[in-house]
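>>> dropping a prediction and its sequence here:
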Amino acid sequence: MNRPVLVYDGDCSFCTTSVAFIKRRMRVDAEITAWQFADLAALGTTQKRAEYELLWVRPDGRTYGGAQAVAKLLLAAGLPWSPLGAITRVPPFRWLAHGIYRLIANNRHLLPGGTPACSLPADRRP
């Protein structure tokens, strides 16, 4: 792996809509893939973790999840996104970002682009 990998939930419409925004608006030198199509073992992670949160996997194998994955994405995107990524890495903004991330992730099925399938575990999705 020569560049970071952003791993998201490809079955979730909210997540795929967010990734489409990232691809349109951000210049990120990273592979972006749904966990359903990723070799999670090779990335050093599990399906359980990939279902739970967005993942940013660095080429050295270090993995960041949730709000910190978003922060790494923003940092990698450069200006104008990187200052937001930088501030999201330090307390108390880090704690706030984590809370907001969990609120969004736990309710993504209620957000624009979300579907009821977003709230189901992968093994129970249609």
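Thanks, I have the structure now. Numbers count the residues shown, from 1 in each chain.

>>> going by C-alpha atoms from here, please, whenever you check contacts or count neighbours.
Fine.

>>> hang on, Ile32 in a helix?
No: counting by DSSP: H, G, I helix; E, B strand; the rest coil, Ile32 is not part of a helix but strand.

>>> ok, the closest residue to it other than its chain neighbours - contacts?
Excluding the flanking residues, the one nearest Ile32 by C-alpha to C-alpha, 6 or more residues apart in numbering is Leu6, at 4.7 Å. Residues near Leu6 by C-alpha atoms under 8 Å, 6 or more residues apart in numbering: Ala30, Glu31, Ile32, Thr33, Leu54, Leu55, Trp56, Val57, Ala69, Leu73.

>>> next one for the comparison:
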Amino acid sequence: MPHRPVLVYDGDCAFCTTSVTFLTRLLRPNCTATPWQFADLDALGVTSERAQYEVLWVSPLGTVYGGAQAVAKLLLNAGGVWAWLGGLLTLPPARWAAHGVYRLVATHRHRLPGGSPACALPPDRRPGAHSVP
């Protein structure tokens, strides 16, 4: 297991990559951000199906948080004012609302700025994907 938390995201999605790049520059969290396509998912205890479905936060102890809770962990890790927001996102009803907003954004990311039609396709059907014989 890594010594720092790992933020795993979809590196083939321009919206996801832009969002992670922006947030890591703004928040300066103590974590490693890596696209799932280049991560050792087995070592992280994550399936490719889950990594394709949502952003993931993997703690140094191997606990995996997905979607809005991964974002909450990122904010908590950043500290300061961001930690307050991250803490709020872990509590009902904000947690429930954050989950709904996250799913809405994730489902429609191909329509958002930086998104592309490829973001709507499963990874094995994206342009440039290679079939395994």
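Received the coordinates, thanks. Model, not experiment: these values are computed from the prediction.

>>> just give the TM-score of the two.
Here the superposed chains carry a TM-score of 0.98, computed using TM-score structural alignment, normalised by the length of structure 1; 126 aligned residues with a C-alpha RMSD of 0.6 Å.

>>> tell me which element the residue nearest to Ile32 of structure 1 falls in.
strand 5-8 (DSSP states H and E).

>>> where in structure 2 does that strand fall?
Per the alignment by TM-score structural alignment, strand 5-8 of structure 1 matches residues 6-9 in structure 2.

>>> what about the strands in structure 1?
5-8, 31-34, 55-57, 63-65 (DSSP state E).

>>> nearest residue to the middle of structure 1?
For structure 1, the residue lying nearest the average C-alpha position, counting by C-alpha atoms, centre = their mean, turns out to be Leu54 (2.7 Å).

>>> go ahead and confirm that residue touches Ala69.
Yes: counting by C-alpha atoms under 8 Å, Ala69 is a contact partner of Leu54 of structure 1 at 6.4 Å.

>>> now list the buried members of the contacts of Leu6 of structure 1.
By neighbour count, with 16 or more other C-alpha atoms under 10 Å, these hold Ala30, Ile32, Thr33, Leu54, Leu55, Trp56, Val57, Ala69, Leu73 as buried.

>>> which residues does Trp82 of structure 2 contact?
Counting by C-alpha under 8 Å, 6+ apart, Trp82 of structure 2 makes contact with Leu27, Leu75, Leu76.

>>> let me fix that: Gly113 of structure 1
Applying C-alpha under 8 Å, 6+ apart to Gly113 of structure 1 gives the contacts Ser13, Phe14, Thr17.

>>> could you measure from the spatially closest residue to His99 of structure 2 that is not a sequence neighbour over to Asp42 of structure 2?
Of all residues not flanking His99 of structure 2 in the chain, Ala68 sits nearest, at 5.3 Å (C-alpha to C-alpha, 6+ apart). For Ala68 of structure 2, the distance to Asp42 of structure 2 (C-alpha to C-alpha, to the nearest Å) stands at 22 Å.

>>> neighbour-wise, which of those two wins?
Counted by other C-alpha atoms under 10 Å, Ala68 of structure 2 and Asp42 do not tie: Ala68 has more neighbours, with 25 against 9.

>>> what segments of structure 1 are helices?
13-25, 40-43, 47-52, 67-76, 82-87, 93-106 (DSSP state H).

>>> for the buried ones among the contacts of Leu6 of structure 1, give me CSV that also has distance to Thr115 of structure 1.
Formatted as CSV, the buried ones among the contacts of Leu6 of structure 1 follow (distance: C-alpha to C-alpha, whole Å):
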residue, distance to Thr115 of structure 1
Ala30, 27
Ile32, 21
Thr33, 20
Leu54, 17
Leu55, 21
Trp56, 24
Val57, 27
Ala69, 23
Leu73, 24
